[in-house]
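Asker: pasting the sequence and the predicted model now:
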Amino acid sequence: MSFDDSHGETFLYELARDGRTTEVIGYLKRGTSPAVRKRAAELLGDFADHPDEQRRDEIVQELIAAIRHGDSEEVRSQAIDSLVRYGDDAIKRLIDRFSEFDATGAPRWLIAENLIEWLDDDRPEFRLVAAAGLEWFGDEGALPALVEAFTDPDPRVRRRAVRSCGAIGDDRVVEALADRLTDPDTRVEKEAASALGAIGTAKALDALIPAARSGDAEVRQIAIDQLGQYGALDPLPVLLSALEDQSGPIRRTAVVALIELFVQAPSDQSHEMRSTVADRLETLSPTDVVPELVDVVRESGRWAIRRNAVWLLGQFVDEADPEVQECLIHALDAEDETTAQLASTTLAELGGDGLEKRVLLFLQTVEEGSATWNRGQFVLDRLGTDPEIELVSTGVDYTYVSDPEDYTGPDRD
């Protein structure tokens, strides 16, 4: 088999998708460019949960070989990232290859002590393995050495040290992590933003707010995403500002983060916070907000987010245009009952040119008498559609839902 670049990354992805790990390993070992070998190393990380233990063992062995003998720093760094996904035993095997003691049988504290010593080693590979290994074996005692590694001349070491501090999750490193938000290497900046979000305390999230205005789009997106867990209105100004970002993905992330603010808030504050967010959104242009809300309703994997996005559409839009109509009509068939009920209520309240026809066409695709059909008929009833096709004649008892909390109660997901 030829391992040149002619097939491209899509071919590598297809090999991984089909479980052809031996061939992916071949590209890791013999790919003709560092980019191909790096991509192969990345894809091999996806097999960490594979049921075949022998295959996992083979992949771990080849990743370790790439870390030890690879001729590209980017490939070695990616191989470490992938190896970490295989857990403690894989990291111990890697340490064994670099050390003079048997890590496989050593207690965790002894492994951590050796890794801390390696952070001062002259060889960057040792420092990199140490910073990565402390994500698994380190605790609060490793924090001073990891923070010192934040200024390592090798950005790969800085990045892994930052990640390990985020994994340990101690609030005392927040200021040091905040300093890395202006690291010369954007990969370190991104890792610092993620680490602050992982720590997740008010102090950590406060430190993250400036990163939401970073000049790097990926750093901004990570920061905005993490600020949604705040559970209070402190980051509201920066999130509202992000709704006018030039990047579509960032605007969408900002919408989700805004919704997360009141989803994560204490129950006795959630309603007030939701109303405040809705009021502040009204100061923005619909062209900045509505398309992103529509995307969230269609694509979010969390019902708590989707149902609140439906509610916000109802608060923000005066009359539904065709895009909003189609989005809400599709939501009539949502698996989550509250989302579907809110979509029905919102459609009935918003109206809009052509809505009646669109609902009638939709009803032709669903089973008559089903819950989805009844929701559509409710919309027609509220629009004043011909009584012969109204819900009134069916005698169905329809529940009117106008607020995301009408059904959610204490369970918001």
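Answerer: Thanks, I have it. Quick caveat, the model's predicted, so the values are computed rather than measured. Numbering: from 1, shown residues only.
Asker: going forward, measure contacts between C-alpha atoms and count neighbours the same way
Answerer: Will do.
Asker: pretty sure residue 36 contacts residue 29?
Answerer: No - at 10.0 Å, residue 36 does not count as touching residue 29 under the criterion of Cα atoms under 8 Å.
Asker: please report how far the residue most central in space within the chain lies from residue 57.
Answerer: Centrality entry for the chain: nearest residue to the mean C-alpha point is residue 225, 7.4 Å, by Cα atoms, centre = their mean. Distance, residue 225 to residue 57, using Cα to Cα, to the nearest Å: 35 Å.
Asker: just residue 193 next, same as before
Answerer: 33 Å.
Asker: more neighbours: which of the two?
Answerer: residue 193 (33 against 14; other Cα atoms under 10 Å).
Asker: right, and the more buried one touches residue 221 too?
Answerer: No - the criterion here is Cα under 8 Å, and residue 193 misses it with residue 221 at 9.5 Å.
Asker: in stretch 116-136, what's buried?
Answerer: Buried residues in stretch 116-136, counted by 16 or more other Cα atoms under 10 Å: 116, 118-120, 124-136.
Asker: with stretch 200-212 instead?
Answerer: So for stretch 200-212, counting by 16+ other Cα under 10 Å, buried means 200-202, 204-212.
Asker: and for it, what's in contact with it?
Answerer: Residues external to stretch 200-212 that are found in contact with it (Cα atoms under 8 Å, 6 or more residues apart in numbering): 171, 174-175, 178, 181, 193, 196-197, 219-224, 226-227, 229-230, 235, 238-239, 242.
Asker: gap between it and the chain center?
Answerer: Distance of stretch 200-212 from its chain centroid, counting by Cα atoms, centre = their mean, to the nearest Å, is 17 Å.
Asker: next one: stretch 384-395
Answerer: On Cα atoms, centre = their mean, the centre of stretch 384-395 falls 44 Å from the chain's centre.
Asker: what of stretch 182-202?
Answerer: Stretch 182-202 has its C-alpha centroid displaced from the chain centroid by 14 Å (Cα atoms, centre = their mean).
Asker: second one coming, line it up with the first:
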Amino acid sequence: MSLYDLARSGDVDGLEEMLLESDSPAVRKRACELLGEIATKEDMDAIETLVSVAVTDESSAVKAAAVDGLDEIGAEAVEQLLVEITGEKIDEGADWAVAKRFAKALSSNIPELRMAAASALGKLGDESGINSLKSALSDEDPRVRQRVCMALGEINHPSAVPALIDRLSDPNGQVRHEAAIALSAIGTDQALGALKNMMDADNTAIRRIAASALGEAGTADVVEPLAAALNDPDEGVRSAAIYSIIELLSNVDTQKSHSIRERIVTELQDADDATVEPIVEILEESSQQRQRRNAAWFLGRVVDEPNRKTVDVLVDALESDDTQTAQFAATSLAEMGGELVEDELLELVESDAPDDARAQGVFILGKVGGERSRDVVENLTEDDSKQVRKRAFSAISKLKGR
């Protein structure tokens, strides 16, 4: 079985076996990542295997993946690595006491332990570890610096902002990226100001990092710089800005969502194909429901003359298991209208697609269809599906009225 099949079936033992027996560092690395995703703190054998790999594997990338896998499972799993390396058991106690032990481990001469300690401090979220983490931002190993930035973002305390701003000029791109994400998560004026300044940098990679990070901010204050980035000469920056705009809406507090949504729509009103393409990609490929919902909703507000790809993706979204995604896709198709939309919907309603999707298609045809739609919809009043028949009777009255 492949790694993917093992993970999909929840076969922790099979993944462990692949991890221990494979000669390929790439396979071992991916096995560590998947174990982190599916194992729980009750899977002690898996935790012990990851601990062993984090200490003994010949590949630094695999060691790092094992640390990340332990971190994904939880602080208790990371503690096992600390015990393995130091030989000292961590006594149960207050978070500050446990944090103190992890903070001490940040000065270990073993980089994998420093990585694990930084990750654990972030998960604990105890502010007593902030000073130790800030000191560790100068660690010689970029993997450690990267995880320290992530930890400071998780603890989310303004006192870390100046030190994180210094890391925006780190020689390692991943460290710069995680520092930017952490600053966006903390979200103070000073933190966001630093990221906005990065949007004007001559270096394309820096602009891309800033555009990617601003989506974590959760405030409408970042809408304008993200919208401005849609005109960036670099395609990667433009794409990152779109993803951040969708991410911003997916993460923002519900009370703020409406005002941010309106500001974004205003900024994207004259969107071109280069702007629309990443939104279509999110709807087509994202595994996160909130992202897909927002992408489906946006397309109807920013696309006046859709191409076939845009229409196809929205029609496919009518079959989504998520009711809201399907409803937003229907609303967007109705907003767009036109011959292309009608063509695709006529094909859908006469196909063997699920009844929910066909019923949605009939509903939209009632809003945007013409003579062709009227003939097809009339026939659907005798469809086997009660849902489709009900929508067809409603749509016919609208079509005849036009």
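Answerer: Yes, it's here. Everything numeric in this text was worked out from a predicted model, so none of it was measured.
Asker: contacting residues around the strand or helix carrying the residue nearest to the centre of the first structure?
Answerer: Per DSSP states H and E, residue 225 of the first structure falls inside helix 217-227. Applying Cα under 8 Å, 6+ apart, the external contacts of helix 217-227 of the first structure come out as 186, 189-190, 193-194, 197, 205, 208-209, 211-214, 235, 239, 242, 247, 249-250, 253-254, 256-257.
Asker: in PyMOL, how would I select just the buried ones from the residues you listed?
Answerer: Applying 16+ other Cα under 10 Å to the contacts of helix 217-227 of the first structure leaves a buried subset, and the PyMOL line that selects it is:
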select buried, resi 186+189+190+193+194+197+205+208+209+211+212+213+214+235+239+242+250+253+254+256+257
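Asker: from the contacts of helix 217-227 of the first structure, which land in helices?
Answerer: 186, 189-190, 193-194, 197, 205, 208, 239, 242, 249-250, 253-254, 256-257 (DSSP state H).
Asker: burial check on residue 304 of the second structure, number of neighbours?
Answerer: So residue 304 of the second structure, with other Cα under 10 Å, has 16 neighbours.
Asker: same question, residue 288 of the second structure
Answerer: 11.
Asker: same question, residue 274 of the second structure
Answerer: Residue 274 of the second structure: 13 neighbours (other Cα under 10 Å).
Asker: do the same with residue 321 of the first structure
Answerer: Quick note: residue 321 of the first structure (other Cα under 10 Å) scores 15 neighbours.
Asker: cool, residue 262 of the second structure as well?
Answerer: That count, for residue 262 of the second structure with other Cα under 10 Å as the rule, works out to 12.
Asker: mind telling me what element it is part of?
Answerer: Residue 262 of the second structure belongs to helix 254-267 when assigned by DSSP H and E.
Asker: once you drop chain neighbours, what's closest to residue 326 of the second structure?
Answerer: residue 318 (4.3 Å; Cα to Cα, 6 or more residues apart in numbering).
Asker: and the one you found, how close does it get to residue 388 of the second structure?
Answerer: Residue 318 of the second structure is 14 Å from residue 388 of the second structure, by Cα to Cα.
Asker: which residues do these two both contact?
Answerer: Joint contacts of residue 318 of the second structure and residue 388 (Cα under 8 Å, 6+ apart) are residue 356.
Asker: mind listing what residue 78 of the first structure touches?
Answerer: Contacts of residue 78 of the first structure by Cα under 8 Å, 6+ apart are 38, 41-42.
Asker: just tell me what it corresponds to in the second structure.
Answerer: Residue pairing (TM-score structural alignment): residue 78 of the first structure is matched to residue 65 of the second structure.
Asker: what's the mean deviation for the helix or strand its match falls within versus the first structure?
Answerer: In this assignment (DSSP H and E), residue 65 of the second structure forms part of helix 60-73. Superposed on the first structure, helix 60-73 of the second structure shows a mean distance of 2.1 Å to its aligned residues (mean Cα distance after the TM-score superposition for the first structure).
Asker: whereabouts in the first structure does the helix or strand just after that helix align?
Answerer: Next in sequence after helix 60-73 of the second structure, counting helices and strands by DSSP H and E, comes helix 75-86. Matched against the first structure by TM-score structural alignment, helix 75-86 of the second structure falls on residues 88-99.
Asker: thinking again about what came up before, which one of the ones in helices among the contacts of helix 217-227 of the first structure is nearest residue 398 of the first structure?
Answerer: Using Cα to Cα, residue 256 comes nearest to residue 398 of the first structure of these, at 29.7 Å.
Asker: so the closest one versus residue 352 of the first structure, what's the distance?
Answerer: Taken as Cα to Cα, the span from residue 256 of the first structure to residue 352 of the first structure is 26 Å.
Asker: and residue 211 of the first structure, by the same measure?
Answerer: With distances taken as Cα to Cα, residue 211 of the first structure is found 40 Å from residue 352 of the first structure.
Asker: ditto for residue 55 of the first structure
Answerer: 57 Å.
Asker: where does the aligned partner of residue 225 of the second structure in the first structure fall, secondary structure wise?
Answerer: With TM-score structural alignment as the criterion, residue 225 of the second structure lines up with residue 237 in the first structure. Using DSSP H and E, residue 237 of the first structure sits in helix 236-242.
Asker: mean deviation, that helix versus the second structure?
Answerer: Mean deviation for helix 236-242 of the first structure: 3.1 Å (mean Cα distance after the TM-score superposition for the first structure).
Asker: any residues touching that helix, and which ones?
Answerer: 209, 212-213, 224, 250-251, 254-255, 257-258, 277, 280-281.
Asker: before we move on, back to that, possible to save the buried residues of stretch 200-212 of the first structure as TSV with distance to residue 19 of the first structure?
Answerer: Converted to TSV, those look like this (distance: Cα to Cα, whole Å):
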residue	distance to residue 19 of the first structure
200	36
201	40
202	43
204	40
205	40
206	43
207	42
208	39
209	41
210	42
211	39
212	39
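Asker: and the two most separated of these?
Answerer: Farthest-apart pair in those is 201 and 212; separation 16.8 Å (Cα to Cα).
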